[in-house]
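Chemist: What follows is a protein structure lacking sequence information:
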């Protein structure tokens, strides 16, 4: 066991960054906080060996508070001292009044993705920690996420068309603070991290209470890992089942499922294939079907199919028509005329 406040040493970093060794170059997102500063220093040291990826850094200046530009310049000086090229990426334009953190996060990833492309397809590396994973899990639980959402953040994923790596998800934030301090590195403290107006901050404030009851970041991180393992198994089963349940369909843009035959499988498989059918037909590729709505629609269709009733439902911009023969057709919902629902015409 590693002490909670023990710095991350070079030997441990070797294991943490092993998955990054085959990348041609890495774009490290450095906000100036202790997490990202420690990540930058560890990666710069790790990448100094022959055959390792090229390291570059980028800082997003959101322009949301006084001092952000000065902090970005301080990061640039830190990068210069470490021998790491640095890019300053400002978030320009008007800022939203509501949903600020979500919009800022979206803008941040967009800017990083464009910079990664400019650098020849670099993989973006962020300093998300075990504490961030725990907070994410709690937030998603509160929002009603199912197993797919409760896997939390993944160590490797894709966003905005670029590879995204989070090699420090198993490392406590306190250890990264200790790492920065042990190396004598400058880092900034973002006051927004203590602002209770933001949901993540409110969960962060609750973590000490939860930890005293035994639900600490390590326990939550372990839960996310176990759920990820379960999610991979379920996704694999659903992928294997899909070809057997899809039926020939002459209607362009529609999908037919042998829904009655699908009922021989567990309800989780029914819901997953239903979600896949809707996702493949829906007009809005960015639309996300909430689990509660999927379950409500799915369970109604299951009940109707077992009773051999016909049923029509709408979900995520699609019309789902179940026939008495147990065949389910999923097609895109017609464009509505103003004030008139298609069902009324």
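Modeler: Received the coordinates, thanks. The structure presented is a predicted model; accordingly, all values stated were derived computationally and were not measured.

Chemist: from here on, contacts and neighbour counts on C-alpha atoms
Modeler: Noted.

Chemist: ranges for the strands of the protein?
Modeler: Applying DSSP state E to the chain gives strands spanning 25-29, 54-61, 86-90, 123-125, 156-159, 162-165, 246-247, 255-258, 311-315, 318-322, 327-332.

Chemist: Isn't residue 133 up against residue 171?
Modeler: No: Residue 133 is beyond contact range of residue 171, at 10.0 Å (criterion: CA atoms under 8 Å).

Chemist: In addition, the following structure is provided for comparison:
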């Protein structure tokens, strides 16, 4: 088991509670600290965590983010690098579980950011207590139901030294600006508790829609030539839009679609083009996530790897809208939309202690 520990109160509580609860028969614990190299003190902070881990008899891994850092979108890039490094570290020690110290406060901030970005139920569901991070690796957040204040108090009561990351209050970053607004929003009724409750409701709705989509996908699958995923277009067309969207998302995954999943792009393709074409019996060809999606006159719907293209065709719009130069590009005269890399901006109980959160984590015994 790998513990992601930055030295703040949340992850410090995680490290000490996990060490206390693991016992001799429990899983082997390792601690990892990601040094992003963004602040002069980051190396010293990683060393402080290493000393704390050594005091508990736990091996420590310092992971450094190497290479150029982007001028914009720094926090998003740092997050991607952090999970990539942690996943690689977990693979190196054969860990099947990665634990982080995310709290209820983090969940509330995530939901607020996604609310401002106009996310649907999947985004408003916030962070999951558990999710796959890679082959054979589960990311778990055992403190997601605990307020940060409870962890701060827990560390203070035990005399544990914790670190403070100044970037958490840096107004250059959107999350920090929203964090500063949280007290005012709470006074108006938009408290952390209500944001978390919204996430729970959205998660329930998303789970129901996802289950319906999975069932519908199984019913709509049809045999196709090797290298293609076939669907019954009439079955897909008869579904409510919300279920059809999720079916198509799963179909893209199943067919080997690459790149990030962006709801805006999937909605635009499905709601404005593909579903209307299926319901009207019109042929259509579009690409998304590296796949060619084809609705045929016989009612079939297929997904297969899209032909490679060197760049926009003459007369086409580089932003992905078809123009006169695209007509007939893939045959039969249907205009084709080449959707480029998905680069839309991504705006990821009181009285209980960390030990309780860990004890109820469904993965602590693995």
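Modeler: Sure thing, it's come through. Everything numeric in this text was worked out from a predicted model, so none of it was measured.

Chemist: For residue 177 of structure 1, find the nearest of the strands of structure 1.
Modeler: The minimum distance between residue 177 of structure 1 and those falls on strand 25-29, with 16.6 Å, by CA to CA.

Chemist: quick one: the closest one to chain centroid distance?
Modeler: Offset of strand 25-29 of structure 1 from its chain centre (CA atoms, centre = their mean, to the nearest Å): 18 Å.

Chemist: will you turn the strands of structure 1 into JSON lines that also has mean neighbour count and distance to residue 13 of structure 1?
Modeler: Formatted as JSON lines, the strands of structure 1 follow (neighbours: other CA atoms under 10 Å; distance: least, CA to CA, whole Å):
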{"stretch": "strand 25-29", "mean neighbour count": "25", "distance to residue 13 of structure 1": "15"}
{"stretch": "strand 54-61", "mean neighbour count": "22", "distance to residue 13 of structure 1": "15"}
{"stretch": "strand 86-90", "mean neighbour count": "18", "distance to residue 13 of structure 1": "22"}
{"stretch": "strand 123-125", "mean neighbour count": "25", "distance to residue 13 of structure 1": "14"}
{"stretch": "strand 156-159", "mean neighbour count": "12", "distance to residue 13 of structure 1": "17"}
{"stretch": "strand 162-165", "mean neighbour count": "21", "distance to residue 13 of structure 1": "14"}
{"stretch": "strand 246-247", "mean neighbour count": "17", "distance to residue 13 of structure 1": "46"}
{"stretch": "strand 255-258", "mean neighbour count": "21", "distance to residue 13 of structure 1": "48"}
{"stretch": "strand 311-315", "mean neighbour count": "16", "distance to residue 13 of structure 1": "46"}
{"stretch": "strand 318-322", "mean neighbour count": "22", "distance to residue 13 of structure 1": "48"}
{"stretch": "strand 327-332", "mean neighbour count": "24", "distance to residue 13 of structure 1": "49"}
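
Chemist: Need those strands in TSV (columns: distance to residue 145 of structure 1).
Modeler: Formatted as TSV, those follow (distance: least, CA to CA, whole Å):
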stretch	distance to residue 145 of structure 1
strand 25-29	28
strand 54-61	30
strand 86-90	33
strand 123-125	26
strand 156-159	19
strand 162-165	22
strand 246-247	27
strand 255-258	26
strand 311-315	18
strand 318-322	22
strand 327-332	24
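
Chemist: Quick one: closest of those strands to residue 43 of structure 1.
Modeler: Across the strands of structure 1, the minimum distance to residue 43 of structure 1, taken as CA to CA, is reached by strand 54-61, at 7.7 Å.

Chemist: Mean deviation, that closest one versus structure 2?
Modeler: When structure 2 is superposed, strand 54-61 of structure 1 averages 1.9 Å from its matched positions, counting by mean CA distance after the TM-score superposition for structure 1.

Chemist: all helices of the stretch 251-366 of structure 2, in order?
Modeler: Ranges of helices within the stretch 251-366 of structure 2 are 263-269, 275-280, 354-359, based on DSSP state H, counting those that start in this stretch.

Chemist: matching residues in structure 1 for stretch 48-63 of structure 2?
Modeler: Using TM-score structural alignment, the residues of structure 1 aligned to stretch 48-63 of structure 2 are 74-89.

Chemist: List the buried residues for the matching stretch?
Modeler: Across stretch 74-89 of structure 1, burial judged by 16 or more other CA atoms under 10 Å covers 74-76, 78-79, 84, 86-89.

Chemist: With mean neighbour count and distance to residue 139 of structure 2 as extra columns, can I get the helices of the stretch 251-366 of structure 2 in TSV?
Modeler: Below are those laid out as TSV (neighbours: other CA under 10 Å; distance: least, CA to CA, whole Å):
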stretch	mean neighbour count	distance to residue 139 of structure 2
helix 263-269	16	23
helix 275-280	18	35
helix 354-359	19	14
